[in-house]
Every structure is written in structure tokens, then in C-alpha cells.
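[1] return a 3D structure for these sequence lines:
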Amino acid sequence: MFKKIGSRQTCAQLLEKYHKMVSKPRHPEKLMFDGVGEKDVYNTTAPFFDDGELVIAGRVESRDNEYSQVYFFVEKNGKWVPRTNAPIFSLQDPFVTKIGGEMVFGGVQIFPHPVHKGQFGWRTVFYRGKRIAELKEFAKGPEGMKDIRLVEIGKDRIGIFTRPQGEKGGRGTIGYTEISRLEQLTAEVIEQAELLEGQFIEEEWGGANELHRLQDGTIGVLGHIACFDDKGDRHYYPMVFLFDPDTRQFSDLRIIATRSDFIDGPAKRPDLKDVVFSGGLIRKEDGTAELYCGTSDAETQKITIPDPFL
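    Below you'll find the predicted structure:
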């Protein structure tokens, strides 16, 4: 099951396997947001607890641009509303985890490209604190890299999943490295991560979105695989694989949902209609899981799936 080099299955091949699965996602539901005007909320985290209250971090953005902010929302009367007095960050695609008893939160920061006029550059920015109200920036990733995720493996051991693009990484390849404490998280360390070879063909790409430390010591990776079609439209699919941090071996990728499994709705642009971006996973005791996703870069939905890490 675990291997050092993947089998480079394409989106089309993974979709063919997915459509043959007997147990499929069910009960799709749109999350309703209020208190942000006419802006969209998408690419959220899964719900998590802060100060005893269930919270979601979400990307808040106008339909006609990508100048987004990350809000923290709480649920009231069936709708998610901005949390009173919570900080707001100028970021995209938030993520959150726990390391050493601290919250580690982050997202993608965009800025004017230093070379190409009129274009954006981007980097991942990390914050830490005991609670949301105490979050302080402590690290930045390399310029041009999204989808950097951390996971606590054990005492003095933190796993880092990366996603370089360009000369190293092509359109986007997953890498892995480790540090022993958060103070060691630097752009240089992230850039030196070893690539997980053979997961994507050159024309396609993918990344990690959320990491789950499993009982057997492996890491369940919730991520995405993506491609362009002949018309230049983008197609994003939630996927999973297992990773052994001791041997650096991993299982094959597996698609766990498609856009057609969710409720139909608007898209930010026509070329983003078939985009599902994995936000987070809540594993249940009954063998199912709630998958939270951004759909078509315009909405947030959740859906019930068989627990992909059982």
C-alpha cells in the first residue's frame, strides 16, 4: 500500500475509480453566512473550538476580485456570522491546527508582484497563540508557495507539507520535511522539503489542505488534485492519501468527492464552475466524516462521506 514513488494517476483515472465506488457522498448542505454584505464566503476551515465556542474561519471576498479577508464566524440561528471582536486578517484560504498546545493559524497573503506589473505574488503567513484573540505572526513561507500545512507528530517533532511550483515542483507538487519546534519554521526550511515523487503528471497539480494524525502513527492528508481542460477551465477535486513520516512512504491518491455531489450554485468565473477546494474534515464515531469545501470559488458547503482515514 505504501510506496516511495507514486503511480502518477491522472485526474481522469482517479475519477474513473471514484465513479465505480459503491458508497458515495450524501446530504450536501450549503452553509449560510450573514454580516459580510454582498461578499462571498468560501474555502473555509472545518469548525473548531476556541474559548469553548465553535468557530469557522472563512475567506470573505467580492465576486469580482481576489482582495479577500479571513473572518472568524460563529453560528447563530442557523447562520454563520462574524464573531464579535475577533481579529480580521488580510489573507486567503485559512487553515488551523494545534501544535504543542497552541493554535497555529495561517493563510495566503497576496501582494503586488515585484517583477510582473499588474500581477500578484503570494506567500503563506503563519500565526500562533493560545486562542484566536492572542494570535501573533511568527513565520512566512517562500514567495510563490501556497498549501503549506503543519502537523504535530510527537514530542519535538513537527511535520511540514509543502507545495513548491516552478523549476522545483512544476505546476504544484507536494513536499515533506520536519522541524522540532515552531521557531525553526522558515522559508529556507520549507524550500528544502523533499518532494513526494510520482503523485502528479506534469500537466496537473495538487496540494495538502488539512492533516490528520492517525492512531497507527501515519498522517491522513486531505488535499486536492487539479487540472485544466482543453478550454482552459479548471477542475479541482478533493483527494486523500496516507503518509508514513518514519519511512516517508505514501499511499495512492484517491478522490473523495466531485462538484456534482454538491448542490448547484454560482461560480466566481465560468472557468471555476468545477472547482471543489477541500477545507477540512470532521471525523465521526459512526465511520462517516463531514467534509467542508469551497465550491466554485463562491460558496461553502459540507457533505457527509465515508471516513477516508478509517
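
[2] could you use CA atoms for every contact and neighbour count after this?
    Fine.

[3] show me where the stretch 1-150 of the chain has its helices.
    Applying DSSP state H, counting those that start in this stretch to the stretch 1-150 of the chain gives helices spanning 11-19.

[4] show me where it has its strands.
    Taking DSSP state E, counting those that start in this stretch as the criterion, the stretch 1-150 of the chain contains strands spanning 26-30, 40-42, 48-50, 53-61, 69-76, 79-82, 92-99, 102-112, 120-129, 136-140, 149-154.

[5] from Phe111, how far off is the residue of the chain positioned farthest from its centre?
    Going by CA atoms, centre = their mean, the residue of the chain most distant from its centre is Lys117, 28.5 Å out. For Lys117, the distance to Phe111 (CA to CA, to the nearest Å) stands at 11 Å.

[6] cool, and Ile303?
    Relative to Phe111, Ile303 is positioned 34 Å away (CA to CA).

[7] next one: Leu182
    Leu182 is 25 Å from Phe111, by CA to CA.

[8] so between those two, which is more surrounded?
    Counting neighbours by other CA atoms under 10 Å for Leu182 and for Phe111 shows that Leu182 has the greater number, 17 against 11.

[9] what about the closest residue to Pro28 other than its chain neighbours, which helix or strand?
    Leaving aside its sequence neighbours, Pro28 sits nearest to Ile303 (CA to CA, 6 or more residues apart in numbering; 4.4 Å). Using DSSP states H and E, Ile303 sits in strand 299-306.

[10] related to what we said a few turns ago, okay, and the common contacts of Lys117 and Phe111?
    Counting by CA atoms under 8 Å, 6 or more residues apart in numbering, Lys117 and Phe111 have no shared contacts at all.

[11] okay, now the spatially closest residue to Pro266 that is not a sequence neighbour: neighbour count?
    In space, and not counting its chain neighbours, Pro266 is closest to Ala298: 6.4 Å by CA to CA, 6+ apart. Neighbourhood size, Ala298 [other CA under 10 Å]: 24.

[12] OK, contacts around Ala298?
    By CA under 8 Å, 6+ apart, Ala298 lies in contact with 40-42, 63, 266-268.

[13] go with 7 Å
    Ala298 makes contact with 40-42, 266-268, according to CA atoms under 7 Å, 6 or more residues apart in numbering.

[14] to compare against the first, here's another:
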Amino acid sequence: MRLKKTDAKTCAMLLKEFENAPQPFNPEKLIFKGIGDRDVYNISAPFEDEGELVIAGRVEPRDSEHSEVYFFVNRNGEWIPREGAPVFQLQDPFFTKIGGELIFGGVQTFSNPTMEGSLGWRTVFYRGKRIADLKEFAKGPDGMKDVRLIELKDGSIGVLTRPQGEKGGRGKIGFIRIPSLDDFTCEVMENAPLLEGQFIDEEWGGANEPHLLSNGLIGVLGHIACFDEEGHRHYYPMVFVLNPDTMEFSDIELIATRSHFLEGVSKRPDLADVVFSGGLIRKGDGTADLYAGISDAEAQKITIMDPFIKYERNEIYQEENRFIAAEV
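    The predicted structure is shown next:
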């Protein structure tokens, strides 16, 4: 099995393939309290901060996209805002750990300077030893969401990007490697080479959470999306694996669809079939918990078979700068 993809697969093709794959199970709605009648969706996976598990979540009214990101802690099975924690004027939070520091970020919206009445956006990054210490240290280019960072085995930093427009169309994934966070700039993000051939031009996708695998490969949790003939959006959680040394990557695979989760409300009718990957907790027993935003109105989690374990169970040999895997 080469860590080398075939031609771009459409959402329809991936859905057909997924019919024969192991199906997710044990869906569960996450209950959030203490934020009035606002919705919580597009959450992070839980992570530890000062000895307790915390979830970052996008909080906003049903009829608005002016959101805040809160940090929630679990109390008697319900998630409530953490007392004293900062609240950020952001959308779609994410986190990673680099050099022992917490790296946190989200999407910042602002009035579009060229289109009256519409919003622009950029990705903003913060760092600190703990949530209480977070300070802004970087901004992405205007118009770019889904920028993610990961510390690699040699201590360098992998940067996943998602340009749109002339370079990325509706949205394609790029990757670049930098020596340290000191080298993390707008120019780096703008110049990251695309992973060519992942998406057809009519569809789009992005990275949501990279995982460093035991063999140094990057397991990417992301999403792939498309419009239907009525203009409704369809978002599917997906994964692929990237070799940071050679830029080779595996085919995209779906890991769930909206139908696998519990029924619920939607922000708008055109968002009913949206699953936005938040984070993945690999549990060490061959399964993983996927945390996701559902229909832009709720947060749920579901259990799946660990999608990256097959890449770690293979012995990887490098031959003529190409990865070839042999089953152990």
C-alpha cells in the first residue's frame, strides 16, 4: 500500500465507498448550560488544562453568526462555562500543544472592506502555558480559515492551510514545514504548497485537527463539502494521512455522516446535512471518539474505528523517496 492518493474523489464517490466501511456507533448529544438560549456547536475535543478536561465551543444565537468562544467544564454530565476563563470573539475554536505550550485559535470575523454588509474572516492564534495565560501571537491571511499547526517528531512545525480564491478555489488544503513558531507568518501561510488533486474544483475541504502518528506521519482529521442542486451545503467528516517529508498523502476517507448522529435542530434548512469535525480522541482500544458540530446548531460525539491505526500498524520503508508499507 503506497501512501499515495489516486485522483480526486467526489463526495458522492466517498459516500459510496463508506457504505462498505465500519460504521460509527454510540452517538451522544453534549448538553451545554449557562449560556442562555444560545447554541453551542463546532466544538473542540476535550483537552486537559490545570488538571481538568475542558471543551472550547462556538456560542451564538440561532439567527446570527456573531459568535463567542467559551471554555466549558463538565459538571454532573453537563458542560458549563468555566468560571474565570476568558471568552474570545471567535468562531470554530481549535487547539494543539507545541513545546509544552497550549496553542489555541479560532476564526475572527470583521466587516469586509470591499463588500458592504458582508463579513471577512481570518484565523487568529494564541499561546500560553494554560488557558488563563493565552496571548495572541499570530494572524492568518484575510479570507483563510482552517489553518492548523502540529509539532513534528524533530521539533519542527507542520502548517496546514486552506486558501480560497485564485489559489484554492472554493477551498483546498496546503502544507508547509517551518523550524519554529517564530517562523509562523502570513507569508508562510500564503505560500504553502497545495496538496494537489485532493478536491475537484466544485467541492472544497479543510483540515480541522492534525495528529502526530507514532511513525512520524500526520493523521489529518478534516472535512469535505459540496453544494447540491438546491444550493444546500453538505459537510462530511473525513481523514487522510500526510508524509511531512515527501508531501505524499493518502486518499480521503469519510468517517461519518449526519445520519449517524442523533436527530436535532438546524440553524437553517440549507445546513441540515452539516457535520463539522471538531476533534478526535484516540482511545487506544482500536476506537476513537469524534467530537463534531451538527447542523450549525448542536454538538455531538460519536465513536468510530480509529482511522489512523492502520497506518501505524504498518512497517514503513523508504524506497526512492517513496513510502511503501508492508503489513506486520
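
[15] just to revisit the earlier point, from Asp64 of structure 1, how far out is the residue nearest to Pro266 of structure 1?
    On the measure of CA to CA, Ala298 of structure 1 and Asp64 of structure 1 end up 11 Å apart.

[16] how about Asp271 of structure 1?
    14 Å.

[17] center of structure 1, which residue is that?
    Centroid check for structure 1 by CA atoms, centre = their mean gives Asn209 as the closest residue, at 2.4 Å.

[18] got the end-to-end distance for stretch 293-300 of structure 1?
    One end of stretch 293-300 of structure 1 sits 6 Å from the other (CA to CA).

[19] kindly report the same for stretch 188-205 of structure 2.
    The stretch stretch 188-205 of structure 2 measures 20 Å between its terminal residues, going by CA to CA.

[20] can you check stretch 146-156 of structure 2 too?
    Terminal residues of stretch 146-156 of structure 2 lie 20 Å apart, using CA to CA.

[21] end to end, how far does stretch 9-28 of structure 1 reach?
    Where stretch 9-28 of structure 1 begins and where it ends lie 27 Å apart, using CA to CA.

[22] next: stretch 151-164 of structure 2.
    Stretch 151-164 of structure 2 has an end-to-end distance of 25 Å (criterion: CA to CA).

[23] so which residues make contact with it?
    Here stretch 151-164 of structure 2 makes contact (CA under 7 Å, 6+ apart) with 98, 144-150, 170-180, 189, 206-207, 212, 216.

[24] next one: it to chain centre, how far?
    With CA atoms, centre = their mean, to the nearest Å as the basis, stretch 151-164 of structure 2 stands 13 Å off its chain's centre.

[25] in that stretch, what counts as buried?
    By neighbour count with 16 or more other CA atoms under 10 Å, stretch 151-164 of structure 2 contains the buried residues 151-152, 156-164.

[26] quick one: contacts for Val151 of structure 1?
    Shown in contact with Val151 of structure 1 (CA under 7 Å, 6+ apart): 158-160, 211.

[27] among those, which pair sits farthest apart?
    Ile158 and Leu211 (11.6 Å; CA to CA).

[28] how many other residues sit next to the residue nearest to Pro28 of structure 1?
    For Ile303 of structure 1, the neighbour count with other CA under 10 Å is 20.

[29] next one: Leu290 of structure 2
    Using other CA under 10 Å, the number of residues around Leu290 of structure 2 comes to 26.

[30] same question, Pro270 of structure 1
    By other CA under 10 Å, the residues close to Pro270 of structure 1 number 11.

[31] how about Gly120 of structure 2?
    By other CA under 10 Å, 16 other residues sit near Gly120 of structure 2.

[32] touching, Gly197 of structure 2 and Asp7? I think so.
    Yes: applying CA atoms under 7 Å, one finds Gly197 of structure 2 in contact with Asp7, separated by 6.2 Å.

[33] would you agree Lys140 of structure 1 is in contact with Tyr127?
    No: Lys140 of structure 1 is beyond contact range of Tyr127, at 9.2 Å (criterion: CA under 7 Å).

[34] enumerate every residue touching the nearest residue to Ser90 of structure 1 once chain neighbours are set aside.
    Spatial nearest neighbour of Ser90 of structure 1, excluding adjacent residues (CA to CA, 6+ apart): Gln69 at 4.4 Å. Gln69 of structure 1 is in contact with 59-61, 88-92, counting by CA under 7 Å, 6+ apart.

[35] let's go with 6 Å and repeat that
    Residues near Gln69 of structure 1 by CA atoms under 6 Å, 6 or more residues apart in numbering: 59-60, 89-91.

[36] buried subset of those residues?
    Buried members of those, counted by 16+ other CA under 10 Å: 59-60, 89, 91.

[37] ok, those vs Glu290 of structure 1, which is closest?
    Nearest to Glu290 of structure 1, judged by CA to CA, of the buried ones among the contacts of Gln69 of structure 1 is Arg59 at 19.2 Å.

[38] from Asp246 of structure 1, how far out is the nearest residue to the closest one once chain neighbours are set aside?
    Of all residues not flanking Arg59 of structure 1 in the chain, Val70 sits nearest, at 4.7 Å (CA to CA, 6+ apart). Separation of Val70 of structure 1 from Asp246 of structure 1 (CA to CA): 35 Å.
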